[in-house]
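Trainee: take a look and give me a structure for this.
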Amino acid sequence: MSNSRGKVWPRIAYACGTFGHDVFYAMLATYFMIFVTSNLFNSGNASHDQYMIGIVTTIILVLRIAELFVDPFIGNIIDKTKTRWGRFKPWVLVGAFVAAITLALLFTDFGGLTVSNPTLYLILFAIVYFVMDIFYSAKDVAIWSMIPALSFDSHEREITATVARIGSVFGANLVTVIVMPVVLYFSVNQNGGAGDPTGWFAFACIGGGIATLGAIILGIGTKEQDSALRENKTDTSAKDVFKVLTKNDQLLWTAIAYLVYGIGINIVNNFNLYYFIYVIGDATKFSGLGVINTVIGLLAVAAFPVLTTKFSRRKLFFASIAIMVAALVIYALSGTNVYMALFGAGLFALPQPLIFLVVLMTITDSVEYGQLKLGHRDEAVCLCVRPLVDKFAGAVSSGIIGLVAIWVGMTGGASSAGITPENLFHFQLVMFAAPIVLMVIATFLYRAKVTLTEAEHARIVAKLEETWDKINK
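Mentor: Prediction:
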């Protein structure tokens, strides 16, 4: 009993860290592109503004793709980190502080440079975004890589991940609740319900402050567990980092399936606010979706440990996809009906935390799978894959959002009354039909290639406990 009580504070502290972390992620992955397309470029010259939106979107996409090759090395550096505060916490704290400052800068026009000197603005934007992305990546890899360092038992990991995900779900959906009230409260010009740059900058500062506070609480309240199984006699060299990723087939196929799925759901999630602004015509109703998603998200996550005792992770994955496809059909048929749109969007969000946890647990268990197969343990290198995939999926979807927003006329001072039926049809094809196709493809990949079950992981851990000293020479 005392052991159980002793785990409560570390779990709460960890959840505070993931709460703040997902506040930041939602700001970056979803609302930053809305700021770019609706507020950052509003010079009065539509062709110039659309050109600048296209360039910024391209810069983000290129940097995120380049990050695919950087994140594994960040994970490798973290794996080799040895401090009295542990392997991960220094990266969480420093990453949170630098990322918060740089993201706040990105929610500005750098003192009017978007108009006075667009070329200089683009150069500075690329530099600041790159710095933000690197430090955010270090924090992202470190914070989720802590799970296999806290326990080797799959069920205990599920409890830890569940508590952490409760924090992250609450954080992400809190942003949905507060984004428009905060932006509009601090805005001088309502801009058709999309707010102005002052309001968006205030939103960025508040969100960055929350993320940094969460990282500090995590740093104070958590402690890594010592174990002989976490010790490598030799570290993985930089040149061998990608071998870890490619030779660990369960890690690789889980990542590929999750990437395809992630692009699909990010398209929908990123377009939600556009739907309320430009289709329904009332952005204030969007906060209702945040409340709905917070409640159902927390319920879904809390149910995860129970569901995994009754159903396998694989069955949970497939059932979740089926619910999400049905939800998108309802959402697509909602038109301007606010309540039907809220129901469809809420139902679509319901299984997302479950799939996140299924994938996170599979990737976490792949640490021991790779340890047995390759002869060395790579916690952060393996766990960097999940945030890497999330960020890459977010970058691809952000690119799609920016280009589609230009294509269908949802930029600058546009309003719902100005969206033509043809553009609305194009918007709905991208927002609803494309994600359904992507999620179905992801399901087939997961079913065919991912075989690392809970029982298989338990067998691997037992084998490692018997043989690790001989393997790890």
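Trainee: make it CA atoms for all contacts and neighbour counts henceforth
Mentor: OK.
Trainee: what's the span of stretch 63-71, first residue to last?
Mentor: With C-alpha to C-alpha, to the nearest Å as the measure, stretch 63-71 spans 12 Å from end to end.
Trainee: I'd like the structure of this one too, to check against the first:
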Amino acid sequence: MDNEFVVRSNSLCLQLGYGIGHVLNDVCASLWFTYFLVFFHLVLEFSSTQAGNLMLIGQVVDAIATPFVGYHSDHTDNFISARYGKRKLWHLFGTFCVLSSFPFIFMKCIGCSMAHKWAQMYYFAAFILIFQIGWAAVQISHLSLIPELAEDSHIRTHLTAIRYGFTVFSNLFVYIITWIVLHITGECDKEQVGPADAWKFRHIVYIVLGVGTTASVLFHICVSEGRGFRQQQPLIDHNDGNRVHLSIFRKLRLYQVAGVYMSTRIVVNITQVLIPLYLHKTLSLAARSLAVIPLAMYLGSLLSAGAQRLAPRSFTRKLNYFVGSICSLIGFTWIYLDSDYNYKVYYIYVVAVLIGFGGSQMLVTSLALTADLVGDKTEASAFVYGLMSFTDKLSCGAAIAIIQMYADGASASYYRDMLSWVCGGASVLGLILTLLMPKLTSDAQLTDSRPSINVIEEETSSSPSLL
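Mentor: Reported below is the predicted structural model:
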């Protein structure tokens, strides 16, 4: 390995520059999952069904774009990519798509705000499509840069840790900015979100996109894509790779782990989407609670990360998932049973921390189960994570669309029931599938042993819900 390449990989500027390369995606994902339905249903006054269908469109486009971008990113070969780097080139393309579309999603239809809502859906769907393609391009190119920047596994792990650290910052930043804007501009403690708040969300988007854009510019200045050993050392032979990928679908363990991962993602993502609507419609809390409660949930996920680092090695995957699912179930049961004054003022924060802690514990464990499935034989690891991501995005999008389909005209307790039964049921399903899973043996792994690079630690940091 080239000594100059080692020095460059250890550069503080390069490491920090890489870490901030996904900040734009992180802040957009936080706004998308937490406030998309709130904005479209409560501010723009779309029906619940219309808002759910728009989110479903976004999830489907994201699911399809991810493997498409991954394939073409690997096969980009032209003069510009040779000079600038094919990963950075796709990152630049994705950044442009995100910046040119995301602001229009969180503002009124320009020149058509008085048009019929179904007509406006075509307007917003166009920007959602561009945004989701751009988001996928940034995510995939940023992840695939890790092996380009570092050959040593320790450096790769360090880059992953830095990346996750900036993800934490991004989510906290979004919730704090939202709380500040809603708190300062609120006229009274009882004020709820409504059509008059459109300008507030527009300013929130401008602020977070300003930070995300600055981070992306610094990323392209500080990071120089490696073009040394990776160009001369292909991962696997293409014919052999096709055989490996096809053989994956014959492994029963893949479907077991996929069931656990999909159930976990439903818990984490659906909770993040429905909590603001539950706070507004069921509990009738003030607008600023829509920022404070998600912030408390995220702090709970940080507690989970610390707890897992301190946990003894004797803690198994099943035990970790059991602890996480029980904490989540306690939170969802509490939501279903309680709604009095003390609950709204005090206990709702305890519930938020419990759900955040449990969801993070479940998510990290499900990712670890996937990593165990692949083992040291990582020829198809990116493909496996792609399959997991594909099912996750489609299932969550479909679940949200179905929930929103029956929300119009429903009672105030509707979102309470959906949180309790859908997310609680997914917690139970994930726990059952985990407990029924036999101990992993070499026979259950997906591929035969052969030389490869380890990309598992890169994928475990890509989740937006630790967004």
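Trainee: residue in the first structure matching residue 430 of the second structure?
Mentor: Mapped onto the first structure by TM-score structural alignment, residue 430 of the second structure lines up with residue 442.
Trainee: how close does its match get to residue 327 of the first structure?
Mentor: Distance of residue 442 of the first structure to residue 327 of the first structure, given as C-alpha to C-alpha: 17 Å.
Trainee: list the contacts of the match of residue 430 of the second structure.
Mentor: Contact partners of residue 442 of the first structure, counting by C-alpha atoms under 8 Å, 6 or more residues apart in numbering, are 256-261.
Trainee: now the element after the host helix or strand of it, going C-ward?
Mentor: Assessed by DSSP states H and E, residue 442 of the first structure sits inside helix 434-449. Per DSSP H and E, the first helix or strand lying C-terminal to helix 434-449 of the first structure is helix 454-471.
Trainee: report the mean distance between the longest helix anywhere in the first structure and its aligned residues in the second structure.
Mentor: When the first structure is parsed with DSSP state H, its longest helix is helix 154-186. With mean C-alpha distance after the TM-score superposition for the first structure, helix 154-186 of the first structure departs from the second structure by a mean of 4.1 Å once superposed.
Trainee: picking that back up, please name the nearest non-neighbouring residue to the match of residue 430 of the second structure.
Mentor: residue 257 (4.6 Å; C-alpha to C-alpha, 6 or more residues apart in numbering).
Trainee: mind checking what the one you found lines up with in the second structure?
Mentor: By TM-score structural alignment, residue 257 of the first structure lines up with residue 260 in the second structure.
Trainee: my guess is its match contacts residue 367, does it?
Mentor: No. Assessed by C-alpha atoms under 8 Å, residue 260 of the second structure is found out of contact with residue 367, at 9.5 Å.
Trainee: looking at the two now, which is surrounded by more residues?
Mentor: It is residue 260, of residue 260 of the second structure and residue 367, that has more neighbours when counted by other C-alpha atoms under 10 Å, with 28 against 23.
Trainee: what helix or strand is the more buried one located in?
Mentor: Using DSSP H and E, residue 260 of the second structure maps to helix 252-277.
Trainee: buried set for the very next helix or strand once past that helix?
Mentor: The helix or strand immediately downstream of helix 252-277 of the second structure is helix 289-310, counting by DSSP H and E. Residues of helix 289-310 of the second structure classed as buried: 289-305, 308 (neighbour count, 16 or more other C-alpha atoms under 10 Å).
Trainee: show me what helix 289-310 of the second structure is packed up against.
Mentor: Packing partners of helix 289-310 of the second structure (3 or more C-alpha pairs under 8 Å, 6 or more residues apart in numbering; DSSP states H and E): helix 153-184, helix 252-277, helix 348-374.
Trainee: tell me the most buried of these?
Mentor: Highest mean neighbour count of those: helix 348-374, a mean of 25 (counted as mean count of other C-alpha atoms under 10 Å).
Trainee: check the fit of it onto the first structure and give the mean distance.
Mentor: Superposing on the first structure places helix 348-374 of the second structure at an average distance of 3.0 Å from its equivalents, by mean C-alpha distance after the TM-score superposition for the first structure.
Trainee: quick one: the following helix or strand past that helix to chain centroid distance?
Mentor: For helix 348-374 of the second structure, the succeeding helix or strand toward the C-terminus, using DSSP H and E, is helix 381-405. Taking C-alpha atoms, centre = their mean, to the nearest Å, one finds helix 381-405 of the second structure lying 11 Å from the centre of the chain it belongs to.
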